[in-house]
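>>> give me coordinates for this.
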Amino acid sequence: MSNRTALITGASAGIGATFARHLAAEGYSLLLVARRADRLDALAAELSDEYGIRCDTFAADLTDPAAPAAIVDHAAAQGITIDVLINNAGLSGKTKFAETSWETLAGEIQLMVTAVTELAHRVVPGMKERGWGRIVNLSSLAAFSPPGASLLYTGIKSYVLNVSQSLDMELKPHGIHVTALCPGFTHSEFHDVMGTRGSASRLPGILWQDPQDVVREGWDAVSKGRPVCVPGTVNKIVSNSMRPVPFRLQYFLGKTFNPFRNG
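Predicted coordinates for the structure are as follows:
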């Protein structure tokens, strides 16, 4: 696969860094994107040394509307063709909607809705021309769950789930597979960054997965052309059980049992 390159956002830690290691082991060249240039460069050096692959980095904040175009322009300037897109970068708000600045809310939407969509839109033409492509969009088990009070997260991840399936329907005839990867609770820095580690740590251990398992199932799904991947047996049971729940009950459950709230 040395002639194919994967663009991974949010690649400095967690699921993104795990995807980088997984694809490097399969021989893919990489373009790693995240805000923290020092961590990207350290990971790139590690993977280049271990697997002998080309590994480029580009520091960017995807809450900036100019970032997706800048990433794709940088790739073109370096002669990099994007064959695989892993839209992994994400966050979750932790304060009440009415008490959060619009700048913060707009950044959340830009990061996980607009940037995800724009990056796909910018790389798909090249994939179609070459007749091959793989796109993994990080959704969440939350896309199947009741909405949580004060959160945009469940609505955003539902969008990612739905649009990924729509894109897969359109693009599969052109050799492009699109998968919404919907993990549940995953051991990573996510809850530390969001300040919700305290509440998340009280959840039963059976609900948690290692990022290596999430990535392995997600990559297997997109390779085989499955548009939705819910990794882990427990998560599959949860997602299947949530779909028939009436909206009124979803609202009550989401308001009462919100694992992302701070405190």
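>>> CA only for contacts and neighbour counts going forward, please
Noted.
>>> all strands of the chain, in order?
With strands called from DSSP state E, the chain shows them at 5-9, 29-34, 55-59, 84-87, 133-138, 176-181, 185-186, 208-209, 228-229.
>>> of the ones you listed, which stretch is the most buried?
Most buried of the strands of the chain, by mean neighbour count (mean count of other Cα atoms under 10 Å): strand 176-181, with a mean of 29.
>>> helices or strands up against that one?
Judged by 3 or more Cα pairs under 8 Å, 6 or more residues apart in numbering; DSSP states H and E, strand 176-181 is in contact with strand 133-138, helix 153-171, helix 211-223, strand 228-229.
>>> just say which of these is most tucked in.
Most buried of the helices and strands packed on strand 176-181 by mean neighbour count (mean count of other Cα under 10 Å) is strand 133-138; its value is a mean of 26.
>>> what does that one contact?
Outside strand 133-138, the residues within contact range by Cα atoms under 8 Å, 6 or more residues apart in numbering are 83-89, 116, 120, 124, 127, 157, 160, 164, 175-182, 218-219, 222-223.
>>> one more to line up against the first:
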Amino acid sequence: MTRFDYREKTALITGASSGIGEAFAHQLAARGMHLILVARSQDKLLSLADALGREHGCRTKVLVADLSDPDQASGLADRVKSAGLQADLIINNAGFGTHGRFTRQSAAQERREVLLNALAPLEIAHAFVPGMVERGGGAIINVASSAGFQATPYMSTYGATKAFLLHLSEGLWAELEPDNIQVMAVCPGPVATNFFEASGSPTLKKALSTTPMISAERCVRESLEAFDKGRPVVVPGLSIKLMTQSGRFMPRALLTKISARMLGPKKRKTG
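Below you'll find the predicted structure:
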């Protein structure tokens, strides 16, 4: 496979308005890419586009979309084409997590979680990959999670969506390699973003306080280093990488129980 060439190519980034998506925007612009920024917040996207243009001299296109709507996800390629653009690299980053007892979660919110975290990247791949095949190359980076490696009680739906995205990425990595299309899954642990606030859970950040947290900038830097080496999966951050590897040697039931103790409600001390 030909190594991906960033210069004068265009990257489409979902969830680009903050966190990991914003970090991808800055680092890809620094590598000479032009950008298509996708998120729900127009004001944040326009501000980011202006900053990227001033700092890197890149061209940016802002597309406002709610990708939890399957029609908006599948229609993204037509909007890009209508703007006279093409996406050479897709960064599927948009997503969120819910935390707490399953019986207390909103079914509508968890459905939206599945649509955004799992279905949207699938719809986007179906919309853009045929064009990449026709042009003889392209790339997709899917932001999954270390939660995709095992069951995550009290975040069961989130973990399941990330497992789907991880396995989809690995399958497409092998399947699309003959078409010169590079696919990689990014599986970080906790990253210093607004993920915890967006979860709506006041206890999630505390539940993960013993797990080392890395910056969005480091997450993206290590991800792009792995992408340049053609790897199908990367776990940014040494500590979380060791944790995910050690979990491979534990019985799944035990690993799930440990996750439940970490993410579940803490028992109050008595006496």
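>>> returning to what we had before: columns distance to H74 of the first structure on top of the strands of the first structure, output as a markdown table?
Output for these, formatted as a markdown table (distance: least, Cα to Cα, whole Å):
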| stretch | distance to H74 of the first structure |
| --- | --- |
| strand 5-9 | 12 |
| strand 29-34 | 10 |
| strand 55-59 | 8 |
| strand 84-87 | 15 |
| strand 133-138 | 19 |
| strand 176-181 | 23 |
| strand 185-186 | 31 |
| strand 208-209 | 34 |
| strand 228-229 | 30 |
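>>> ok, which of those comes nearest S199 of the first structure?
Proximity to S199 of the first structure (Cα to Cα) singles out strand 185-186 among the strands of the first structure, at 12.0 Å.
>>> A42 of the first structure: neighbour count?
12 (other Cα atoms under 10 Å).
>>> between the helices and strands packed on strand 176-181 of the first structure, which one is closest to P65 of the first structure.
Nearest of those (Cα to Cα): helix 153-171, 16.9 Å.
>>> quick one on the thing from earlier: just put the helices and strands packed on strand 176-181 of the first structure in JSON lines and tack on distance to F252 of the first structure.
Listed next are these as JSON lines, based on distance: least, Cα to Cα, whole Å:
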{"stretch": "strand 133-138", "distance to F252 of the first structure": "26"}
{"stretch": "helix 153-171", "distance to F252 of the first structure": "15"}
{"stretch": "helix 211-223", "distance to F252 of the first structure": "29"}
{"stretch": "strand 228-229", "distance to F252 of the first structure": "26"}
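>>> so which of those gets nearest N3 of the first structure?
Ranking these by proximity to N3 of the first structure (Cα to Cα) places strand 133-138 first, at 12.7 Å.
>>> and the closest one against the second structure, how far off on average?
Its aligned residues in the second structure lie a mean 0.9 Å from strand 133-138 of the first structure after superposition (mean Cα distance after the TM-score superposition for the first structure).
>>> which part of the second structure lines up with that strand?
The aligned range for strand 133-138 of the first structure in the second structure is 138-143, by TM-score structural alignment.
>>> and what of stretch 52-70 of the first structure?
Stretch 52-70 of the first structure covers residues 57-75 of the second structure once aligned (TM-score structural alignment).
>>> flag every buried residue along that stretch.
58-68, 70, 72-75 (16 or more other Cα atoms under 10 Å).
>>> how far does it sit from the chain's center?
For stretch 57-75 of the second structure, the separation from the chain centroid amounts to 15 Å (computed by Cα atoms, centre = their mean, to the nearest Å).
>>> likewise for stretch 75-85 of the second structure?
With Cα atoms, centre = their mean, you get 21 Å for stretch 75-85 of the second structure.
>>> who's in contact with that stretch?
Residues contacting stretch 75-85 of the second structure (Cα under 8 Å, 6+ apart): 86-87, 124, 127-128.
>>> please enumerate the helices of the second structure.
Assigned helices in the second structure, in chain order: 19-30, 42-56, 70-74, 76-82, 107-114, 120-135, 156-176, 195-198, 204-207, 216-228, 238-246, 252-263 (criterion: DSSP state H).
>>> okay, those in TSV with distance to T98 of the second structure next?
Compiled in TSV, the helices of the second structure are given as follows (distance: least, Cα to Cα, whole Å):
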stretch	distance to T98 of the second structure
helix 19-30	17
helix 42-56	23
helix 70-74	20
helix 76-82	26
helix 107-114	7
helix 120-135	17
helix 156-176	7
helix 195-198	8
helix 204-207	9
helix 216-228	20
helix 238-246	21
helix 252-263	12
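>>> what about stretch 87-100 of the first structure, distance to the chain center?
Per Cα atoms, centre = their mean, the centroid offset for stretch 87-100 of the first structure relative to its chain is 15 Å.
>>> also stretch 21-32 of the second structure?
Counting by Cα atoms, centre = their mean, stretch 21-32 of the second structure is centred 15 Å from the centre of its parent chain.
>>> what stretch of the first structure does it fall on?
Counting by TM-score structural alignment, stretch 21-32 of the second structure sits on residues 16-27 of the first structure.
>>> in the matching stretch, which residues are buried?
For stretch 16-27 of the first structure, by 16+ other Cα under 10 Å, it's 16-24, 27.
>>> find the centremost residue of the second structure, please.
The residue lying closest to the centre of the second structure (Cα atoms, centre = their mean) is V143, at 2.2 Å.
>>> residues in contact with P211 of the first structure?
Counted by Cα under 8 Å, 6+ apart, P211 of the first structure has contacts 14-15, 18, 186-188.
>>> same check for the residues you listed, but in the second structure.
Compared against the second structure with both residues aligned by TM-score structural alignment, their matches' Cα atoms under 8 Å, the contacts of P211 of the first structure retain 14-15, 18, 186-188.
>>> P232 of the second structure pairs with which position in the first structure?
Counting by TM-score structural alignment, P232 of the second structure lines up with P227 in the first structure.
>>> re earlier: so how far is the match of strand 133-138 of the first structure off the chain centroid?
That offset, for stretch 138-143 of the second structure, works out to 9 Å (Cα atoms, centre = their mean).
>>> repeat that for stretch 237-244 of the second structure.
18 Å.
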